[in-house]
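Asker: 3D model of this:
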Amino acid sequence: MEELVIESVKLDDERDTLIVLDQTVLPTSESYLDLTTVEGVWEAIYELKVRGAPAIGIAAAYGVYLAVKQEDDSDRTGFIKAFDKAKTYLASSRPPAVNLFWALDRMADRLKKSAENQASVPEMKAALKEEAQKIRDEDEEVCKSIGEHALTLLKPDMGILTHCNAGTVATAKYGTALAPLYLGHEQGYNFRVYADETRPLLQGARLTAWELQKAGIDVTLICDNMASIVMKEQKIQAVLVGCDRVAANGDTANKIGTSGVAIMAKHYGIPFYVCAPMSTIDLECATGEEIEIELRSDEEVTEKWYETRMAPKDVSVYNPAFDVTDHTLITGIVTEKGIVYPDYKTGLKEIFRP
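Answerer: Sure thing, here's the model as predicted:
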């Protein structure tokens, strides 16, 4: 396997810049953006230039640090107010992504502790930078651990279906749902991966297919509406997906179309696994009914990937970015601490115990 050298989010502290891989132009261009303002970071998250729950959290952590890095070193009160303003602003970029709020809250907690210890503004800045880097480094460890646990569920030569992109471009490294594929590839598992294109933003076609092919993994691209037939033809032995939020009862929010894949997998008797960092588990959210579903622009459906518009002008468009997969359709939720099986209300609580 080729060394994974893709870095989707990176801090260049000397230049006061957040460098992100622009996922909106893949696979035709491997282009990196230099973001120097909090508005630029907000736009990159909202426009899906940086996407994937962990990568969003990493970008937000670095972004809120850079937003206050140039604040006056002598004004502690003004510094804290500026941080709160930047945190609130960045939190509005992607409401369904729990990692966004988790990372920003973690940065806020670190700042609070520093302030309570009477730290100077330069010391608080250093603490924020350190915490942001920890969030990034811990994510790489988390992804590898998820991959190791998920790999125990798989056998060599399996056919694996995945939806959207939960790979290395969506995280610090390895990915979540794709982590066991990378680790299995290193060990000669010879997986055959089928990647849903994932309409309307084509994360499967543009991102998953690109990065798996780049790593030398056997990957076949299919349209979303082909998932049923490849399951029926027994080409799929397991489904692996990531997620943006897990509710306390095990309902999971992920890219639109995920719940349909889960329904089909249930019909054909194929195990359906959700790979979820513990940072995406929201025990305060009772069920998936409480998860806000982001509605995005009509243009993503009617014209984004076409040379000319492909739908009638002024036709009504409904474009939810996510759907919620009912916990009854999920075989297991794979976290960095292990695999949670039903009953999820109990299992998800237990996994947080020391």
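Asker: C-alpha only now, for contacts and for neighbours.
Answerer: Noted.
Asker: Look through the protein and tell me its longest helix.
Answerer: helix 121-151 (DSSP state H).
Asker: Here is a second sequence; please produce its structure as well for comparison:
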Amino acid sequence: MDTMYWRDNSLYLLDQTRLPFEVTYVKLETYEQVAEAIKTMKVRGAPAIGAAAAYGMVLGALKYSGGAREFEQYLRKVYETLKSTRPTAVNLFWALERMWMRFQKVKNGTTEDVFTGLLAEAYAIFNEDVELNKRIGKYGLDVVPDNATILTHCNAGTLATAGYGTALGVVRAAYDAGKLKRVFADETRPLLQGARLTAFELLEEGIDVTLICDNMAGYVMSLGLVDLVVVGADRVTANGDVANKIGTYSLAILAKEHGIPFYVAAPYSTIDLNLTSGHDIPIEERNPDEVRKIGDRLIAPPQVKVFNPAFDVTPAKYITGIITDRGIVRPPYRENIKKLFGGE
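Answerer: Next up, the predicted model:
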């Protein structure tokens, strides 16, 4: 299914907060609505956030009604508003910067030229992501053994991207090649992206998936049931450290202890050469009620204090390889990431 689509000068987003029980698209007509959808995780996943923000820039330009002289200042406000929605996923900033650079090229044209140019760039970002993910899947096939069982965390599939997926792109490629036995999906507390989204997505495609609680992963590994772990990423730093959904770090340590390969799947837009290590990654902390509640139902005392980081950082030493659209990066990461992505 489509994560998002553009029609009649509006952005339609699949509301992922309602999955798996309701497949509903929300119609967004302003950049403020796009910003709110990103904050509230109606759209989530680093590549999908970037694509949605790009369309948000288009909506901002479309709805402008002031004078030509003030337009650039106004569009910068749109840019900054969208940029402030979520701090960890670098694809957001990458996509917005591409949109801003496109604006600089077309800003001296007519209003129609500006709108057409920005929409073309948003389409390009969206379509490029699908192709990047398919290449990730192709490269990932090299590390998937025959009759493999893959464990994954959170959701890094079609729902997290413009299409196909990063970690689930590897899963899809393995399934299509006849190399996949089954998938274990961590439920991924507190917002249950594994239970609600990954399980839903794989079942829709007929892929054998078994759902487990996050704290079952170590035991499942100890039983010899996992051949490799593949997860997505929200940011990869120059030394190979990776920010991903909270719980990924623990999973990497467990994989290391059990001698199981641990792979990260990410497109070039997730590589951040400006940060030297994971210590520099800003980690988003979200609403405490996401932990106190499941849906609208309290599961803890309402007054209890909560620490709710949305992501953690997995040090490069726990990562077997980073599957990208340009090939698989292996240690030493600082040297090999620079070789592959130093020109970005």
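Asker: Would you pull the TM-score for this pair?
Answerer: Laid over one another, the chains give 0.97 as their TM-score (TM-score structural alignment, normalised by the length of the second structure), with 343 aligned residues with a CA RMSD of 1.3 Å.
Asker: Which stretch of the second structure lines up against the longest helix of the first structure?
Answerer: Counting by TM-score structural alignment, helix 121-151 of the first structure pairs with residues 111-141 of the second structure.
Asker: same check, this time on stretch 262-270 of the first structure
Answerer: Using TM-score structural alignment, stretch 262-270 of the first structure lines up with residues 252-260 of the second structure.
Asker: List the buried residues for that stretch?
Answerer: 252-256, 260 (16 or more other CA atoms under 10 Å).
Asker: need those residues in TSV with secondary structure and distance to A54 of the second structure, can you?
Answerer: Output for these, formatted as TSV (DSSP: H, G, I helix; E, B strand; the rest coil; distance: CA to CA, whole Å):
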residue	secondary structure	distance to A54 of the second structure
A252	helix	32
I253	helix	36
L254	helix	37
A255	helix	36
K256	helix	38
I260	coil	38
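Asker: Just flag the most distant two among these.
Answerer: I253 and I260 (9.9 Å; CA to CA).
Asker: can you tell me which residue in the first structure aligns to K27 of the second structure?
Answerer: Superposed on the first structure with TM-score structural alignment, K27 of the second structure falls opposite D34.
Asker: Any idea how far the longest helix of the first structure is from the middle of the chain?
Answerer: The chain centre lies 15 Å from the centre of helix 121-151 of the first structure; the measure is CA atoms, centre = their mean, to the nearest Å.
Asker: where do the helices sit along the stretch 1-150 of the first structure?
Answerer: 38-46, 53-69, 76-91, 98-116, 121-151 (DSSP state H, counting those that start in this stretch).
Asker: according to the alignment, the second one goes to what range in the second structure?
Answerer: Counting by TM-score structural alignment, helix 53-69 of the first structure falls onto residues 46-62 of the second structure.
Asker: Would you confirm that V230 of the second structure contacts A167?
Answerer: Yes: here V230 of the second structure reaches A167: they are 5.6 Å apart, a contact under CA atoms under 8 Å.
Asker: Neighbour count: those two, which is higher?
Answerer: Under the neighbour definition other CA atoms under 10 Å, V230 of the second structure and A167 were set side by side, and A167 has more, 31 against 25.
Asker: I figured the more buried one hits V229, correct?
Answerer: No: contact between A167 of the second structure and V229 fails when scored by CA under 8 Å: they sit 9.3 Å apart.
Asker: Need the residues touching each of these two.
Answerer: Common neighbours of A167 of the second structure and V229, using CA atoms under 8 Å, 6 or more residues apart in numbering, are T152.
Asker: Tell me, how many residues neighbour D214 of the second structure?
Answerer: 20.
Asker: For it, give its distance to T248 of the second structure.
Answerer: 10 Å (CA to CA, to the nearest Å).
Asker: try M221 of the second structure
Answerer: Relative to T248 of the second structure, and taking CA to CA, M221 of the second structure is found at 15 Å.
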